[in-house]
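**Student:** only geometry, no sequence info:
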């Protein structure tokens, strides 16, 4: 492999396939896998029922959980040379800016700014970009109880926020993969191509990968 990474982070809107891709790449490359612990957030189901009421406790619970994972990632793993995660720490602020009131956001930002300076920095970030139609279909197929209340409007707002964030992202090399019409879970050729672009091709900032579906 031409490219040797210690830390790869995969990002995308809810339903984009970031966890699936992280799992597949970690299995193929014997990497340590770090997954976001969304199931441990007791406020998340309530948030999807009432965003305004539960946005702040949901966000603070995620911030604490993600920071704890970041601290663990800073410790060397004697059994793995590479770590692959299904999120970056900075993504937390995307949700905060979308969901919190001004006074809540001010308090959140004061805490986030302290934490972000001591979080793990990826050698490569992969952003899975997808259409809202595909996101809705993926969410429907996996049928998680607490995601049944996610609205199309919320996904549209979130997609716009993600696109804006990664349009300006410059903290690590960034690879953008459009996943609207591909299936790297079921189609080995798609996964092979993605893996080749990551590990065997020169990585530049804002590399866009387009896979033509079979």
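**Tutor:** Now that the structure is in, tell me what you want to look at. Keep in mind that what you see is a predicted model, and the values were worked out from it rather than measured. Residues are numbered from 1 along each chain as shown.
**Student:** Please count neighbours and contacts with C-alpha atoms only from this point.
**Tutor:** Will do.
**Student:** what's the burial count for residue 130?
**Tutor:** 21 (other C-alpha atoms under 10 Å).
**Student:** Do I have it right that it meets residue 18?
**Tutor:** No - counting by C-alpha atoms under 8 Å, residue 130 sits too far from residue 18 to count as a contact (11.0 Å).
**Student:** In contact with the residue nearest to residue 157 when sequence neighbours are not counted, which residues?
**Tutor:** In this structure, residue 157 finds its nearest non-sequential neighbour in residue 98, 7.9 Å apart by C-alpha to C-alpha, 6 or more residues apart in numbering. Counting by C-alpha atoms under 8 Å, 6 or more residues apart in numbering, residue 98 touches 157-158, 161.
**Student:** Among the residues you listed, which are located in strands?
**Tutor:** For the contacts of residue 98, not one is inside strands, with DSSP state E as the criterion.
**Student:** Buried ones from these, can you make that a PyMOL selection?
**Tutor:** Burial among those is assessed by 16 or more other C-alpha atoms under 10 Å; the matching PyMOL selection reads:
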select buried, resi 158+161
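**Student:** Below is structure B, check it against A:
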């Protein structure tokens, strides 16, 4: 069995890039734990794709708090004894916030983020997956998640 030198490994990329699939493969291959982003539990997500401007703040705050809770739990685990693969980087939340929020909402988000980021474990390695916007849209359509059905090509182009 191959022993990993890196203990906390993050796979990042746009929506539909294959992050979760790769994390599940790698964690199985290296007998490691996996930390997966909780997307389906966000009660605002399907409404967000219907009306981004109206639901951006609620959606973003839910993700920030959810990711923060997951990352704190990860930090409390023993990262020294077993490797962990994660399908998201905490800092990505801030990227989404800057794409979707503005004004007072972005300012409030930034205040919360700055308080939380100090507690987040830093990855030893980040793997970044890339794909064309066209390919991402095909993959999103194939997996057919209800909350992603109204995701626009233009929104994905901005993310990519």
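**Tutor:** Here it is on my side, so go on. These numbers were taken from a predicted model, which means no experiment stands behind them.
**Student:** After superposition, what is the TM-score?
**Tutor:** The TM-score (TM-score structural alignment, normalised by the length of structure 2) is 0.95; 159 aligned residues with a C-alpha RMSD of 1.6 Å.
**Student:** List the buried residues of the longest helix anywhere in structure 1.
**Tutor:** In structure 1, assigned by DSSP state H, the helix with the most residues is helix 51-73. Under the neighbour-count criterion of 16+ other C-alpha under 10 Å, helix 51-73 of structure 1 has 51, 54-56, 58-63, 65-67, 69-70, 73 buried.
**Student:** again with stretch 100-114 of structure 2
**Tutor:** Within stretch 100-114 of structure 2, the residues that count as buried by 16+ other C-alpha under 10 Å are 100-101, 105-106, 109, 113.
**Student:** any idea how far the residue lying closest to residue 49 of structure 1 once chain neighbours are set aside is from residue 74 of structure 1?
**Tutor:** Once flanking residues are discounted, residue 49 of structure 1 sits nearest to residue 149: 6.4 Å by C-alpha to C-alpha, 6+ apart. Taking C-alpha to C-alpha, to the nearest Å as the measure, residue 149 of structure 1 falls 35 Å from residue 74 of structure 1.
**Student:** Residue 6 of structure 1 too?
**Tutor:** 11 Å.
**Student:** Between the two, which is the more surrounded one?
**Tutor:** More neighbours surround residue 6 than the other of residue 6 of structure 1 and residue 74, with 15 against 12 (other C-alpha under 10 Å).
**Student:** okay if I get the contacts of residue 98 of structure 1 as TSV plus distance to residue 94 of structure 1?
**Tutor:** Listed next are the contacts of residue 98 of structure 1 as TSV, based on distance: C-alpha to C-alpha, whole Å:
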residue	distance to residue 94 of structure 1
157	11
158	8
161	7
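**Student:** Now residue 146 of structure 2: closest residue in space, sequence neighbours ignored.
**Tutor:** Residue 146 of structure 2's closest residue in space is residue 46 (C-alpha to C-alpha, 6+ apart), at 7.4 Å.
**Student:** looking at this, that neighbour is in a strand?
**Tutor:** No - read with DSSP: H, G, I helix; E, B strand; the rest coil, residue 46 of structure 2 is helix and lies in no strand.
**Student:** and it, what is it in contact with?
**Tutor:** Contacts of residue 46 of structure 2 by C-alpha under 8 Å, 6+ apart are 146-148.
**Student:** Tell me where structure 2 has strands.
**Tutor:** Going by DSSP E, structure 2 shows strands at 8-13, 33-35, 84-86, 125-129.
**Student:** Relative to residue 136 of structure 2, which of those is closest?
**Tutor:** strand 8-13 (10.2 Å; C-alpha to C-alpha).
**Student:** which residues touch the closest one?
**Tutor:** 19-20, 22-23, 79, 83-89, 122-130.
**Student:** Hey, what's the angle from that strand to strand 125-129? Just curious.
**Tutor:** 20 degrees (axes from the mean of the first three to the mean of the last three C-alpha atoms, to 10 degrees).
**Student:** after superposition, how close is strand 8-13 of structure 2 to structure 1?
**Tutor:** Comparison of strand 8-13 of structure 2 with structure 1 after fitting gives an average deviation of 0.5 Å (mean C-alpha distance after the TM-score superposition for structure 1).
**Student:** Contacts only, for the aligned partner of residue 94 of structure 1 in structure 2.
**Tutor:** Counting by TM-score structural alignment, residue 94 of structure 1 lines up with residue 95 in structure 2. Counting by C-alpha under 8 Å, 6+ apart, residue 95 of structure 2 touches no other residue.
**Student:** how far away is the closest residue in space to residue 58 of structure 2 that isn't next to it in sequence from residue 115 of structure 2?
**Tutor:** Once flanking residues are discounted, residue 58 of structure 2 sits nearest to residue 44: 6.6 Å by C-alpha to C-alpha, 6+ apart. Here residue 44 of structure 2 is placed at a distance of 23 Å from residue 115 of structure 2 (C-alpha to C-alpha).
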